[in-house]
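In: this is a predicted model, with the sequence first.
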Amino acid sequence: MSGYQLTRIEEFQEELYNKIGVTEPSQLTIEDISFRMNVWIYYGSFRSEALEVKSGMYTMNIDSRLEPTQQWLDFLHELCHLLRHAGDQSTMPEQFTQAQEDEADAFALYASMPFGAA
């Protein structure tokens, strides 16, 4: 598409996939990206969430009750929080929390289907 300018979150997603070597749609899986990003994944009957255990060491809980497509989107949403956000949302102003949630949702959208967009 000529004249289209990527958003900052699209640029971030594209740079991330280039950095970790994701070049094929078949690599767009929780298992593949979590391995490349050194994110430990746990599935269980709890809501999806992520945390940085220590600098560069991540863990993520994925709700096993969800359909695989929703698990994938939850994974991407939480990955954005790990990579771009800091702080405890329970102590943040609502507008700041909402901005983080909106950005994580946008990242999940772009990261789930990036090929052929640029």
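Out: Thanks, I have it. Numbers count the residues shown, from 1 in each chain.
In: make it CA atoms for all contacts and neighbour counts henceforth
Out: Fine.
In: work out for me the element residue 41 sits within.
Out: Secondary structure from DSSP states H and E places residue 41 in strand 39-44.
In: residues contacting that strand, please?
Out: 34, 57-65 (CA atoms under 8 Å, 6 or more residues apart in numbering).
In: if you set the cut-off to 7 Å instead, what comes out?
Out: 34, 57-64 (CA atoms under 7 Å, 6 or more residues apart in numbering).
In: state which helix of this structure is the longest.
Out: Criterion DSSP state H: the longest helix present in the chain is helix 94-112.
In: try this one side by side with the last:
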Amino acid sequence: MLTYTHLEDYITSLYGVMSIYRPEQLDMKSIANYLGVFIEPSETVSFNTGNIIIVPKNHPHIWELFSHELSHVLLNKGNQKRMDERFLYYQEKKANHFSYHFGIPTFMLENLELPQTLKTASMYVANLFHVTFDFALKRLKQYLSKKFLYTLERSC
């Protein structure tokens, strides 16, 4: 088992209190309801205002967008319209990072039998977590890189 970062611990705990342990349990509406967050449909854009997340109707990346916006709701404060652009950039990078870990949690990845090739594994993960291939590929690269470094450190 890998040593988790603070973010991975936070996400594992968050899913734990909601009794979510497997990918098929990931449900945006149930999660939002548990966290007291409201989801409103939009025609085109995604953003958040306080505890309301606006997501485009029937968008193919809806779980990714929800994961990103949920980060802002849970972890950020302040009005981004009046924020220094460097701090805004920092918050967006942090939300993107959160979205990969929330959208495809490490503790769930650890319990999967992944296919041998990165392409096949990415397609499998994309299908399982209802994300795009590119999102799954990037998340798997993060996970496998960390796993490789962990294995390397333990062998020294």
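Out: Thanks, I have the structure now. All values derive from a computational prediction rather than experimental measurement.
In: now the next helix or strand after the strand holding residue 41 of the first structure, how far from the centre of its chain.
Out: Sequence order places strand 49-54 as the next helix or strand after strand 39-44 of the first structure, per DSSP H and E. Remark: strand 49-54 of the first structure is offset 13 Å from the chain centroid, using CA atoms, centre = their mean, to the nearest Å.
In: returning to what we had before: restricted to buried residues, select the contacts of strand 39-44 of the first structure in PyMOL.
Out: Command for PyMOL that selects the buried part of the contacts of strand 39-44 of the first structure, burial taken from 16 or more other CA atoms under 10 Å:
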select buried, resi 34+58+59+60+61+62+63+64
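In: tally of neighbours for the closest residue in space to residue 65 of the first structure that isn't next to it in sequence?
Out: Excluding the flanking residues, the one nearest residue 65 of the first structure by CA to CA, 6 or more residues apart in numbering is residue 45, at 6.1 Å. By the measure other CA atoms under 10 Å, the count of residues near residue 45 of the first structure is 11.
In: if I look at the residue mapped onto residue 45 of the first structure from the second structure, how far off is residue 120 of the second structure?
Out: When the second structure is aligned by TM-score structural alignment, residue 45 of the first structure is paired with residue 43. Here residue 43 of the second structure is placed at a distance of 33 Å from residue 120 of the second structure (CA to CA, to the nearest Å).
In: and residue 133 of the second structure, by the same measure?
Out: 10 Å.
In: go on, residue 137 of the second structure?
Out: 10 Å.
In: now the strand holding residue 41 of the first structure: buried residues?
Out: In strand 39-44 of the first structure, the ones that count as buried by 16+ other CA under 10 Å are 39, 41.
In: average offset of that strand relative to the second structure?
Out: Here the mean offset of strand 39-44 of the first structure against the second structure after fitting is 1.5 Å, by mean CA distance after the TM-score superposition for the first structure.
In: hey, where'd the helices end up in the second structure?
Out: Going by DSSP H, the second structure shows helices at 6-17, 28-35, 62-75, 85-103, 106-109, 118-129, 133-155.
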